[in-house]
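Enquirer: Here's a sequence, model it:
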Amino acid sequence: MDRAELAAFLRSRRERVTPADVGLPAGPRRRTPGLRREEVAQLAFISTEYYARLEQARAPHPSTEVLTGLARALRLSDAERAHLHQLAGAPPVARGPSREVRRSILDLIQRLPHAAATVISAGFDILAWNELAAALLEDFSAVPQRERNLVRRAFLGPHKDGQILYGVSDLDDFARHSAHRLRAAAARYPDDDGVRSLVDDLLAGSPRFRELWESHDVTDEPTLRKTFRHPVVGPITLNCDVLDIADRDQRVVIYTAEPGSPAEESLRLLSVIGTQRMVETL
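Expert: Below is the predicted model of the structure:
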């Protein structure tokens, strides 16, 4: 525990947060910027005396609960939260898979007009997609958020047109890969209700998932090509590349066609018809 650095960090973060940021009245007599010590203590559910001792580098080692309360009270980012735990000599506590996609990543996938791109959380939730991904897979905006999860769709459905997970050719590989990655995510986020609920539903509803889960494997091999059986344009074989967004524990999945291939023509057609089914005259 680095008491001096912890004290300086807490002071700097306290001075940055305004009363309005945390729903407190500003009051007339504030001689210093930011929150008062007693306000931080109140928001963190600790005593003012103990918080003052933390800022004076005189306090004993804070518990995980205290650090969690301080991070919440001071509106710390994920990076700041990890730094706080490091200064206090405590392992950082992961809150859960991030569902917030950076604006630059949202802009990136929209600037890929000839590729189908999605952003996936550590728990396999579809967080963002571009128009071509909606045409290739499905219109996720019309799907309840709970069902925008690839593992849930693969093992529990619903299966549109009798196809499991958009008719992908590597369904068995995906099943194994997703179960392994989900086990690793559950270990990283043991207190996340969403991940825990997803695992419980899969264990209760899918013997195949239960078998894969009980293997305790956490490794997988990437799939570089996939074939989708699309209900309108038929089979489409695409390259599959994955970009890791490490700070958010997210992945950008990009599907592209070989230049001059039938798949390229199919993607071009999908970009025209979008999520609407072609009429018989096409």
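Enquirer: alpha carbons only for contacts and neighbour counts from here, please
Expert: OK.
Enquirer: Surely Ile126 is in a strand?
Expert: Yes: checked against DSSP: H, G, I helix; E, B strand; the rest coil, Ile126 lies within a strand.
Enquirer: can you pull the contacts of the closest residue in space to it that isn't next to it in sequence?
Expert: Nearest non-adjacent residue to Ile126, counting by CA to CA, 6 or more residues apart in numbering: Ile120, 4.8 Å away. Shown in contact with Ile120 (CA atoms under 8 Å, 6 or more residues apart in numbering): Ile126, Leu127, Ala128, Gln250, Arg251, Val252, Val253.
Enquirer: Also this sequence, please, to line up against the first:
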Amino acid sequence: MNRPELADFLHHARTRLDPADVGLAAGARRRTPGLRREEVASLAGMSADYYTRLEQSRGPRPSRQMLTAMARALRLTEDERDHLFHLAGEEPPRREVTSTHVRPGLLLVLDRLHDTPALVTTDYGEVLAQNALSRALSGDVLARPPRERNLLRRYFLDPSARDLFPPEDRPAHTRDHVANLRAVAAARPADPVLAALVAELLAGSEEFARLWADHEVAVRRATVKRFLHPAVGLLELDCEVLLNADTHQQLVVHTARPGTASHERLQLLRVVGLQDMTPSRS
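Expert: All right, here's what the predicted structure looks like:
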């Protein structure tokens, strides 16, 4: 681990970012350019003291999970992320067909969507990034352990994950999840992550196994989804799915039609939901 070079790289990556670049308010006038250390730490899900020690060349060797979180918080490109791993004495993640590194430009789009819930996922349900309103709607997925960040795994293996949807809508959601995963798995039969996820769900969920045997295939596209939120009630939202074919990542955006009750409730969620009133869910 090259502590001085790592510290210098983190410092320069931090100072080149403006608060607006990561969805933060500028606040009072800043004496120095870039983000504050505590802001980077918050975005990466670590303590400010831990991050400060890294920038001061006296921190412990970061884990691979922590390096990935810092790369995302600092909006690093894939090349910059690999450099960060090398400085920490770690081998960078393999650049597989399905990338879990969200491009800085896509994160910038996500951060600018202040008034609508939006998140970035892989096409097999792994959550890679959320904006603030998405966390208010469905919980902070990235705060969970890594194995609990896949929406399909939680949906089929954790019964509480379905509480977010009205009971009458759940059968359709269930079939849609299975049909989409079958289409994705068939398109990339050599992807070990996909194969492992399918095998786990087949072994752990009789419902999934039964529906998988039906061989329904349907790629996830635009639809209307209803959410049951404990603070603001029922929300009927248009769901748009924008797929990046190169990385197999998708930007999922939920919008409410102006003039509807759901639009008013979504505006209310911006107020009450961002005060940590939403329980963690998928």
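Enquirer: Quick TM-score on the pair, please.
Expert: Superposed pair, TM-score by TM-score structural alignment, normalised by the length of the first structure: 0.59. Supporting alignment: 183 aligned residues with a CA RMSD of 2.3 Å.
Enquirer: quick one on the thing from earlier: scan the contacts of Ile120 of the first structure and report the most crowded one.
Expert: Highest neighbour count within the contacts of Ile120 of the first structure: Gln250, with 23 neighbours (other CA atoms under 10 Å).
Enquirer: I'd guessed that one sits against Arg181; true?
Expert: No: contact criterion CA atoms under 8 Å: Gln250 of the first structure and Arg181 do not qualify, at 12.0 Å.
Enquirer: average gap between the longest helix seen in the second structure and the first structure?
Expert: Ranked by residue count under DSSP state H, the longest helix found in the second structure is helix 170-187. Following the fit onto the first structure, the mean deviation recorded for helix 170-187 of the second structure is 2.1 Å by mean CA distance after the TM-score superposition for the first structure.
Enquirer: So which bit of the first structure is that helix matched to?
Expert: Residues 171-188 of the first structure are matched to helix 170-187 of the second structure when aligned by TM-score structural alignment.
Enquirer: Distance from the matching stretch to the middle of the chain?
Expert: Centroid displacement of stretch 171-188 of the first structure relative to its chain, using CA atoms, centre = their mean, to the nearest Å, is 15 Å.
Enquirer: what does stretch 176-195 of the first structure give?
Expert: Stretch 176-195 of the first structure sits 12 Å away from the centroid of its parent chain (CA atoms, centre = their mean).
Enquirer: Would you mark the buried spots in it?
Expert: Buried residues in stretch 176-195 of the first structure, defined by neighbour count with 16 or more other CA atoms under 10 Å: 176-186, 188-189, 195.
Enquirer: Stretch 149-161 of the second structure too?
Expert: Buried residues in stretch 149-161 of the second structure (16+ other CA under 10 Å): Arg149, Asn150, Leu151, Leu152, Arg153, Arg154, Tyr155, Phe156, Ala161.
Enquirer: Quick one: end-to-end distance for that stretch.
Expert: 12 Å (CA to CA, to the nearest Å).
Enquirer: Do you have the helices of the stretch 101-250 of the second structure handy? List them.
Expert: 104-112, 132-138, 151-157, 170-187, 192-204, 206-212 (DSSP state H, counting those that start in this stretch).
Enquirer: what residues are shared contacts of Gln250 and Arg181 of the first structure?
Expert: Counting by CA under 8 Å, 6+ apart, the common neighbours of Gln250 of the first structure and Arg181 are Ala122.
Enquirer: Please point out which parts of stretch 272-281 of the first structure sit buried.
Expert: Those would be Gly274, Thr275, for stretch 272-281 of the first structure by 16+ other CA under 10 Å.
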